[in-house]
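Visitor: Okay, here's the prediction I keep looking at, along with the sequence it came from:
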Amino acid sequence: MDKLHLDQHISRQYNADLEDLRTELLEMGGMVQEQIRDAISAISNADSDLARKVTTVEDEVDAREIALDEHCTLILARRQPAASDLRMVLAVSKITRDLERMGDEANKVATMAIALVDEGQSSQGYVELRHLAKSVLLMVDQMLNAFARFDVDAAMTVVREDKLVDREYKSSTRELITYMMEDPRSIGRVMNVMWALRSLERIGDHARNVAEHIIYLVKGLDVRHTSVSEMERQVSES
């Protein structure tokens, strides 16, 4: 397991600033993780009250994004970080954006949950949704653990899982399209499920983005827009 060794500075406040940045990001990540879990539970269990709770969290997640951006800007202006310290600040800034977008997608799932309750619950599509949700939640958990431990191996696991999530999403979509063709009366309800599946797939994409930022943070490698095999090669050789 790879570890990031942040420089220790004469200024205790500088050390504290960097550690606070890490802590604040993990707190935001935990909040978004709970938002995703609640959204999935709301749509799986036709719980409109829980879905509405998810939508109210959105403002707090946005506020966390703004606060973290301000913190990163202050460190850049006051400390002029270099090497691993600079990568830490830049990575946190990028990860924050992905976390906020994951929260946006969770909010969309909650909105679909409310629509499904209003239209009358249908069991069609919920098996596919629960299956995909399980995989996405695992990715998010692995992603946060990878950042907490600066663990490149865990980050690579998230990248690989994203490919599986993409395949699951495509398979589920094909099944639901077939069902709508067989029963046109179900189109409205099933479309809501499909939009929720799309949001879950997007959450997986953002989790992969975060994993790539973690690899950059620890290894100094920019692996964006790189195939999994090429990424594995670069990481193993660094």
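Guide: Received, thanks.

Visitor: contacts, neighbours, all on C-alpha from now
Guide: Fine.

Visitor: What residues does the residue positioned nearest the centre of the chain make contact with?
Guide: In the chain, the centroid-proximal residue (C-alpha atoms, centre = their mean) is residue 207; its distance is 3.9 Å. Contact analysis of residue 207 by C-alpha atoms under 8 Å, 6 or more residues apart in numbering lists 98, 139, 140, 143, 158.

Visitor: So which elements touch the lengthiest helix in the chain?
Guide: Longest helix in the chain, counting residues (DSSP state H): helix 83-119. Packed against helix 83-119 by the contact rule (3 or more C-alpha pairs under 8 Å, 6 or more residues apart in numbering; DSSP states H and E) you find helix 12-44, helix 48-79, helix 187-219.

Visitor: out of the contacts of residue 207, which one sits closest to residue 50?
Guide: residue 140 (20.2 Å; C-alpha to C-alpha).

Visitor: Next step: the contacts of residue 207 restricted to helices.
Guide: Counting by DSSP H, these place 98, 139, 140, 143, 158 in helices.

Visitor: Put this next to the first one:
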Amino acid sequence: MDITSDIHSQHISRQFNQELDELKTHLMAMGGLVEKQVQDAVGALLDRDSELGQRVVDNDRAVNDMQIKIDEECTQVLARRQPTASDLRLVLAVIRAASDLERIGDEASKIARNAIDLIESDSGNRGFVEVRMISEHVRRMVRDALTSFARLDTELALKLVHEDDEVDNEYGSAMRSLMTFMMEDARSISPVLSVMWILRALERIGDHANNLAEYVVYLVKGLDIRHTDPEDLDKDMFERNP
């Protein structure tokens, strides 16, 4: 996946251009791995595939290594090139995005570990419907967040910022349903708690996808909307030049 570079100036130094392009490429590669980690973690639970779950746990080290590499590359660019304006925003956005991707990887690993516990305990599939529904939503958010970053698409980014509230509502509804079930059947407490941890991890993945979308706005428009209520965001500002 290539990131468009229309908002970035072309530099006299071809090497500098190459360094910026490599930052984008490596971030997208990390995003692809993290997206698959989430997919496989949920798949391990729904398909009762403990071996797949273990692969997700084992692959978390690869995600961490990619973040370290990207951070090192960004540090070198900052030290050698001292970028300004949109180039500086790009480097900072890549650093922040890599951090959120690493945390998504952590959440995928948590899902996989809980999935393995549920599979080994053979405790039924209570809450799996909710997991499937919310996981499909947050996986789509991660995919769209990466697409918006790759295309510098602020309209798609704005859509994701609004969509995060939908995930929060779905998560709250699922948790209330599972709490009711636990009160009705004390024997279900342990496995349902594991499902709740999985749902919590999925909700956090949605939060990190939302963060990625916010970085797109920062990168393209120079606007920090991290603490802005989505309802207060003016679509017109995304149509104005940075």
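Guide: Received the coordinates, thanks. Predicted model, so just to flag it, every value in this text is computed and none were measured.

Visitor: Give me the TM-score for this pair.
Guide: After superposition, the two chains reach a TM-score (TM-score structural alignment, normalised by the length of structure 1) of 0.96; 237 aligned residues with a C-alpha RMSD of 1.4 Å.

Visitor: Distance check, the aligned partner of the residue nearest to the centre of structure 1 in structure 2 against residue 83 of structure 2.
Guide: Residue pairing (TM-score structural alignment): residue 207 of structure 1 is matched to residue 209 of structure 2. Distance, residue 209 of structure 2 to residue 83 of structure 2, by C-alpha to C-alpha, to the nearest Å: 26 Å.

Visitor: Tell me which helix or strand the counterpart of residue 136 of structure 2 in structure 1 sits in.
Guide: Matched to structure 1 by TM-score structural alignment, residue 136 of structure 2 sits across from residue 134. Taking DSSP states H and E as the definition, residue 134 of structure 1 sits inside helix 126-149.

Visitor: Give me the buried stretch members for that helix, please.
Guide: 126, 128-130, 132-133, 135-137, 139-140, 142-144, 146-147 (16 or more other C-alpha atoms under 10 Å).

Visitor: Next: stretch 52-69 of structure 1.
Guide: Buried residues in stretch 52-69 of structure 1 (16+ other C-alpha under 10 Å): 52, 53, 54, 55, 57, 58, 61, 62, 64, 65, 68, 69.

Visitor: Format the residues you listed as TSV; extra columns: distance to residue 35 of structure 1.
Guide: Output for the buried residues of stretch 52-69 of structure 1, formatted as TSV (distance: C-alpha to C-alpha, whole Å):
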residue	distance to residue 35 of structure 1
52	11
53	9
54	6
55	9
57	7
58	9
61	9
62	13
64	14
65	15
68	19
69	21
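
Visitor: which SS state does residue 225 of structure 2 fall under?
Guide: Three-state call for residue 225 of structure 2 (DSSP: H, G, I helix; E, B strand; the rest coil): coil.

Visitor: Now do it: how many residues are near it, please.
Guide: Residues near residue 225 of structure 2, counting by other C-alpha atoms under 10 Å, number 17.

Visitor: try the one 3 residues further on
Guide: For residue 228 of structure 2, the number of neighbouring residues by other C-alpha under 10 Å comes to 9.

Visitor: Per the alignment, name the residue of structure 1 opposite it.
Guide: Residue 228 of structure 2 maps onto residue 226 in structure 1, by TM-score structural alignment.

Visitor: returning to that earlier point: what about the residue nearest to the centre of structure 1, distance to residue 162 of structure 1?
Guide: Distance, residue 207 of structure 1 to residue 162 of structure 1, using C-alpha to C-alpha: 8 Å.

Visitor: again, but for residue 113 of structure 1
Guide: 24 Å.

Visitor: So which of the two has more stuff around it?
Guide: Applying other C-alpha under 10 Å to residue 113 of structure 1 and residue 162 shows that residue 113 carries more neighbours, namely 30 against 23.

Visitor: so what corresponds to that one in structure 2?
Guide: If you follow residue 113 of structure 1 across to structure 2 using TM-score structural alignment, you land on residue 115.

Visitor: Kindly report the same for residue 51 of structure 1.
Guide: Match for residue 51 of structure 1 (TM-score structural alignment): residue 53.

Visitor: which non-adjacent residue is nearest that match?
Guide: Nearest in space to residue 53 of structure 2, with sequence neighbours left out and distances taken as C-alpha to C-alpha, 6 or more residues apart in numbering, is residue 112 at 4.7 Å.

Visitor: what's the answer for residue 74 of structure 2, then?
Guide: Counting by C-alpha to C-alpha, 6+ apart, the residue nearest residue 74 of structure 2 is residue 91, at 6.1 Å.

Visitor: Next one: the corresponding residue of structure 1 for that neighbour from residue 53 of structure 1, what distance?
Guide: Under the alignment (TM-score structural alignment), residue 91 of structure 2 maps onto residue 89 of structure 1. Separation of residue 89 of structure 1 from residue 53 of structure 1 (C-alpha to C-alpha): 32 Å.

Visitor: swap in residue 33 of structure 1?
Guide: Note on residue 33 of structure 1: its distance to residue 53 of structure 1, by C-alpha to C-alpha, is 14 Å.

Visitor: Could you do residue 225 of structure 1 as well?
Guide: Residue 225 of structure 1 sits 36 Å away from residue 53 of structure 1, taking C-alpha to C-alpha as the criterion.

Visitor: Could you do residue 93 of structure 1 as well?
Guide: Residue 93 of structure 1 is 27 Å from residue 53 of structure 1, by C-alpha to C-alpha.

Visitor: can you count the residues close to residue 11 of structure 1?
Guide: By other C-alpha under 10 Å, 9 other residues sit near residue 11 of structure 1.

Visitor: How about the contacts made by the equivalent of it over in structure 2?
Guide: With TM-score structural alignment as the matching criterion, the partner of residue 11 of structure 1 in structure 2 is residue 13. With contacts defined as C-alpha under 8 Å, 6+ apart, residue 13 of structure 2 is in contact with no residue.
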